[in-house]
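[1] how would this look folded up:
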Amino acid sequence: MRERSLQRWAFETPGIPDSLFVRDEEVPMTKEEVRAMVISKLRLREGQDVLDVGCGTGSVTVEMALVTGYAVGIDENEKAIELTKTNADNFKVNIKLIQGHAPDVMRDLDKFDRIFIGGGSDMLESILEESMMHLKEGGRIVLDAIQLETATRAISIMSTKMDVEVTQITISKGMRTKTGTAMLARNPVFIISGELK
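    You can find the predicted model right below:
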């Protein structure tokens, strides 16, 4: 069995609390409840080759590597690469990081069993096309989006070569007040999953 980071996360379930990650307000992070759904939709197992495109703070990269044993993360932002490395070190997971602009840096990579694409990008079409070319047989892509336009573009592109499933989740988090707990809603998130036909 792989050595797990007992200091940071001693469980087999996804959804590591956000508070356990080193963060920076300038670098995006997939929040824990959304991340748990993303990890579920990726359908991971040990030994798979996995890629996180737009790794941000590395929260998804870390959770992928905890399951598979190894993950590759890409981000063009140097600060994001540094944060992902710090978080991977803290959780004692094996990752490779590539700083560069997707899809350009993807072209020299091998094929993957699973690819996660985080958030929106003005290069969404070319990132998705490159991702679909870098999937092994039976591979899956999972993308999350908060904008309807991003979700509809992703569905349209992925549907040309993949069986697509769309899930929308809305999370509310409790906040203590003087008299009780108020539920604060976060933005709805679309999770688009595709598997090669």
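[2] Could you use CA atoms for every contact and neighbour count after this?
    Will do.
[3] how close does residue 135 sit to residue 48?
    Plainly put, residue 135 is 12 Å away from residue 48 if you go by CA to CA, to the nearest Å.
[4] compare with the first, here's sequence two:
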Amino acid sequence: MTPMAPVTAVTVVGLDAAGAPPHPALAPVLATAGLVVGAARHLAAVPVPAGADTIVLGPLAPALRRLAEAVDAGVPAVVLASGDPGLFGIVRRLRAAGLPLRVVPAVSSVAAAFARAGLPWDGAAVVTAHGRDPRAAVNACRALPLVAVLTAPGAGAAELGAGLIGWSRRLLVAEHLGAAAERIRAVTPEQAATETWAEPHVLLSLADGAPAAPSDAVPTDAAPDRVAPGGMRADNQPAAAPAGGWALPEDRYAHRDSMITKSEVRALVVARLRPRLGRLIWDVGAGSGSVGIECALLGAAVLAVEQDPEAGATIRANAAAHAVHVRLVTGRAPAALADLPEPDAVFVGGGGVDVLPAVVARRPERVVLTLAALDRVAPAVGLLRAAGYTVEGSQLSAARLADLPGGSIRLAATNPVVVLTGERQ
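    Down below sits the predicted model:
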């Protein structure tokens, strides 16, 4: 049997974002390359052999087609990229196109930014705002204590800073990493929002309790209406599922006069809100904060709105006890909702049908209500449907085991609650 010829792999080489010389493997690879693909600045930075064809990256489709042809013809091809091309880089697109790859990474811009700042980053979340709605990156910075953001024009430090006003965050902006014009600046969200930043740049977002910023960092004062206890887990990352679970018993939260969403109801409410990293959840009429806190445990950014200052203090204490970040807005809804950032989902507790028009006016994807009074169900359904939402509803009634004298067991009923979910199509 004739052995099959080895498949020619495309070599993807990262050029060091920290400014170091190109990887030693690049020179021999380039010397035999018949096709070299990269951005104009990358092609200008390396000695492309005279006989090689070059493609300047813009639209990716023509480059993918030429690379596939090179692989089929056995022509050595090289793709030049920034930093580590496997970190939100071109490797994903090349793999999706079915190309065989050999990857030679360099120091990524994220690693270089943390190194320049003198900060550890083994617990950081790394997200990108490139080519997508920047709200997800903003919400990650709102939710987590240590986040690196790969930015893009129109989704950079100015836009991210504007979205973080009201959250206790320190921002480090790394411009022109590895170039002569390199600059690392520590700013507040307010300062970031008012400046023009050089492209490309990397943004690091640090909450209170995250590793200390460099000595020239601009301090931010924690406002009294913010909860930022400092970490989600020991490594600063949200678990895919919290180690302690969710739908926790009521005794895991401080609360007043049993004014707390019961665990059985909370399980359904949190499921309907679909919290995850990159989403912003409003918890309106937060009470003990249990619903919002469990959304934060699942990685979402959370705004808790509560009119009672005493309840606000309870929310702070509960958020600290569960080591999550929840921003507290003290005020009466619907007026308190006016200047809040756009939510992905909203929970309205405490039977607040009067709040519903202001909530649906903001067009969140999902609205979840809990109602104990039956006469409020039909008006709430009508309001949601009139605003273009499809509505599902369930009445939940649980009976819990309770001990009787003499060792017997009975069932103790909890108050029935109607859970409504509106979903915008």
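[5] Spell out for me which residue occupies the centre of structure 1.
    When structure 1 is reduced to its mean C-alpha position, the closest residue under CA atoms, centre = their mean turns out to be residue 60, at 4.1 Å.
[6] That residue corresponds to which position in structure 2?
    Residue 60 of structure 1 maps onto residue 291 in structure 2, with residues paired by TM-score structural alignment.
[7] Name the residues of the strand ranked longest in structure 1 that come out as buried.
    Using DSSP state E, we find that the single longest strand of structure 1 is strand 135-145. Within strand 135-145 of structure 1, the residues that qualify as buried by neighbour count (16 or more other CA atoms under 10 Å) are 135, 139, 140, 141, 142, 143, 144, 145.
[8] For it, what is the distance to the chain centroid?
    11 Å (CA atoms, centre = their mean, to the nearest Å).
[9] From the contact counts, what lies against it?
    Using 3 or more CA pairs under 8 Å, 6 or more residues apart in numbering; DSSP states H and E as the contact criterion, the secondary-structure elements in contact with strand 135-145 of structure 1 are helix 32-42, strand 112-117, strand 189-196.
[10] Now do the first one: which range of structure 2 does it align onto?
    Mapping helix 32-42 of structure 1 onto structure 2 (TM-score structural alignment) gives residues 263-273.
[11] what do you get for the shortest one?
    Mapped onto structure 2 with TM-score structural alignment as the criterion, strand 112-117 of structure 1 occupies residues 343-348.
[12] ok, residue 166 of structure 1 touching residue 191?
    Yes - proximity of residue 166 of structure 1 to residue 191 meets the contact threshold set by CA atoms under 8 Å, at 5.9 Å.
[13] Neighbour count for those two, which is higher?
    Counted by other CA atoms under 10 Å, residue 166 of structure 1 and residue 191 do not tie: residue 191 has more neighbours, with 21 against 15.
[14] Nearest residue to residue 102 of structure 1 in space, please, no chain neighbours.
    residue 127 (6.3 Å; CA to CA, 6 or more residues apart in numbering).
[15] all helices of structure 1, in order?
    Secondary structure of structure 1 by DSSP state H: the helices cover 32-42, 59-68, 78-91, 124-133, 148-158.
[16] Next, format those helices as TSV and append distance to residue 102 of structure 1.
    Conversion of these to TSV gives the following (distance: least, CA to CA, whole Å):
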stretch	distance to residue 102 of structure 1
helix 32-42	20
helix 59-68	16
helix 78-91	14
helix 124-133	6
helix 148-158	16
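[17] So what does residue 323 of structure 2 match up with in structure 1?
    Pairing criterion TM-score structural alignment: the partner of residue 323 of structure 2 within structure 1 is identified as residue 92.
[18] OK, contacts around that match?
    Contacts here follow CA atoms under 8 Å, 6 or more residues apart in numbering; on that basis residue 92 of structure 1 touches 4, 5.
[19] how close does it get to residue 65 of structure 1?
    10 Å.
[20] which residues sit against the match of strand 112-117 of structure 1?
    Defining contact as CA under 8 Å, 6+ apart, one finds that stretch 343-348 of structure 2 is touched by 269, 273-274, 279-285, 355-356, 359, 362, 364-370.
[21] what's the answer for stretch 403-420 of structure 2, then?
    Counting by CA under 8 Å, 6+ apart, 265, 269, 368-372, 374, 377, 381, 391-402 sit against stretch 403-420 of structure 2.
[22] Kindly recompute the last result at 10 Å.
    With contacts defined as CA atoms under 10 Å, 6 or more residues apart in numbering, stretch 403-420 of structure 2 is touched by 261-262, 264-266, 268-269, 272, 348-349, 351, 367-374, 376-377, 380-381, 384, 391-402.
[23] which residues does the aligned partner of residue 332 of structure 2 in structure 1 contact?
    When the two structures are superposed using TM-score structural alignment, residue 332 of structure 2 falls opposite residue 101 in structure 1. Contacts here follow CA under 10 Å, 6+ apart; on that basis residue 101 of structure 1 touches 53, 54, 74, 75, 76, 77, 123, 127.
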